[in-house]
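*Asks:* build me a structure from this.
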Amino acid sequence: MTSLKSKLQEDLTAAIRARDELRSSTLRLTLTAITKEEVGGETARELSDDEVQKVIAKEAKKRREAAEAFQQGGRTESAEREKAEGELLDAYLPKQLSDDELGAIVAQAVEEAKAAGAEGPRAMGAVMKIVNPKVAGRAEGGRVAAAVKQLLAG
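*Replies:* Here you go, the predicted model:
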């Protein structure tokens, strides 16, 4: 069992013992999503820590989007709960890159792509190939793509 998954299970046990309903339900749902990912596909397998992080990030993003939808629908109580669940899951993820840090990584990747002969907006794919492994798990794809577009256009 991966260390991140076992940490989630230990935290779930502690939350159940402490009768922390929000934490226990959130961790239960997350562990269920991890298990679904493990058994989905052709053969059942155990996920690596990186894959578990991706599942947690996906679940956290779902919570943020749901909170936003509830907020727009005027259901503040549900929005607050979803937001709290998202923040709880964010604690299990690596710290997100700041805009400055992301910009520096993207600028370096643009220079590497130019050195390889890719320039202008058509270099987007080449730059993304360089940037994605460097920022994996620490920045959402949309943020990365926006930063790359901005640097290539400007």
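*Asks:* use CA for all of it now, contacts and neighbours both
*Replies:* Fine.
*Asks:* residue 134: which element?
*Replies:* Per DSSP states H and E: residue 134 is located in helix 124-135.
*Asks:* got it, and residue 70?
*Replies:* helix 49-72.
*Asks:* following up with a second sequence; could you model it the same way so I can compare the two?
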Amino acid sequence: MDLAKYRIQSRTTHGGFPMKIEQITLHHLRMPLVAHFETSFGRIFERDCILVEIQSEGLTGWGECVADRDPGYCYETSGTAWHILMDFVVPQILGKELSDAADFQERVANIRGHQLAKAGVEMALWDLLGQRQGKSLRQLFG
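*Replies:* Model prediction:
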């Protein structure tokens, strides 16, 4: 899929906007694994993640920031993602109306990197959009 083309098309093909972002709650979870996971970095016995909960007009969308506790996979960690979300990403959209599917990316374009943190919010927004339209993500993306 040509992402640049999709971004332009998303402005006209996805209804359900504008969408006012009324509340955002971040949940930092540390979940024990049923069985350890072993990589060249060592054994992992638990998994960190941040769940993003966004409320808009009576609906709740959920997303997940998959940054782990340690920077073994990439530079983002659950700690840095929490900081970026709380201090930079959330203030860009909380209490505001998003005009279309690309609006979120435009609002956070000035925040360099931190793609895992941004993706957690974007997942929750797509979840909300799907609920508003009564469609699955598969149906939204075609």
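*Asks:* what's the TM-score here?
*Replies:* The pair, once superposed, lands on a TM-score of 0.26 when counted by TM-score structural alignment, normalised by the length of the second structure; 63 aligned residues with a CA RMSD of 4.8 Å.
*Asks:* thinking again about what came up before, tell me what whichever helix or strand comes after the helix holding residue 134 of the first structure is packed against?
*Replies:* Counting by DSSP H and E, the next helix or strand C-terminal to helix 124-135 of the first structure is helix 141-153. Applying 3 or more CA pairs under 8 Å, 6 or more residues apart in numbering; DSSP states H and E, one finds that helix 141-153 of the first structure contacts helix 99-115, helix 124-135.
*Asks:* contact partners of the last one?
*Replies:* Contacts with helix 124-135 of the first structure, where a contact means CA atoms under 8 Å, 6 or more residues apart in numbering, come from 97, 102, 105-106, 109-110, 112-113, 118, 144-145, 148-149, 152.
*Asks:* and these as JSON lines, adding neighbour count and distance to residue 24 of the first structure?
*Replies:* Formatted as JSON lines, the contacts of helix 124-135 of the first structure follow (neighbours: other CA atoms under 10 Å; distance: CA to CA, whole Å):
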{"residue": "97", "neighbour count": "15", "distance to residue 24 of the first structure": "28"}
{"residue": "102", "neighbour count": "21", "distance to residue 24 of the first structure": "34"}
{"residue": "105", "neighbour count": "20", "distance to residue 24 of the first structure": "37"}
{"residue": "106", "neighbour count": "27", "distance to residue 24 of the first structure": "38"}
{"residue": "109", "neighbour count": "21", "distance to residue 24 of the first structure": "41"}
{"residue": "110", "neighbour count": "25", "distance to residue 24 of the first structure": "44"}
{"residue": "112", "neighbour count": "15", "distance to residue 24 of the first structure": "46"}
{"residue": "113", "neighbour count": "21", "distance to residue 24 of the first structure": "46"}
{"residue": "118", "neighbour count": "17", "distance to residue 24 of the first structure": "49"}
{"residue": "144", "neighbour count": "20", "distance to residue 24 of the first structure": "33"}
{"residue": "145", "neighbour count": "17", "distance to residue 24 of the first structure": "35"}
{"residue": "148", "neighbour count": "26", "distance to residue 24 of the first structure": "39"}
{"residue": "149", "neighbour count": "18", "distance to residue 24 of the first structure": "40"}
{"residue": "152", "neighbour count": "18", "distance to residue 24 of the first structure": "45"}
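*Asks:* is it true that residue 57 of the first structure touches residue 86?
*Replies:* No - using CA atoms under 8 Å, residue 57 of the first structure is not in contact with residue 86, being 9.1 Å away.
*Asks:* measure the most centrally placed residue in the first structure to residue 22 of the first structure for me?
*Replies:* In the first structure, the centroid-proximal residue (CA atoms, centre = their mean) is residue 57; its distance is 3.0 Å. Distance from residue 57 of the first structure to residue 22 of the first structure, counting by CA to CA, to the nearest Å: 18 Å.
*Asks:* and the furthest pair within the contacts of helix 124-135 of the first structure?
*Replies:* Greatest spatial distance among the contacts of helix 124-135 of the first structure (CA to CA): 97 and 118, at 25.6 Å.
*Asks:* counting by contacts, list what the helix holding residue 70 of the first structure packs against.
*Replies:* Using 3+ CA pairs under 8 Å, 6+ apart, helix 49-72 of the first structure sits against helix 3-17, helix 21-39, helix 76-90.
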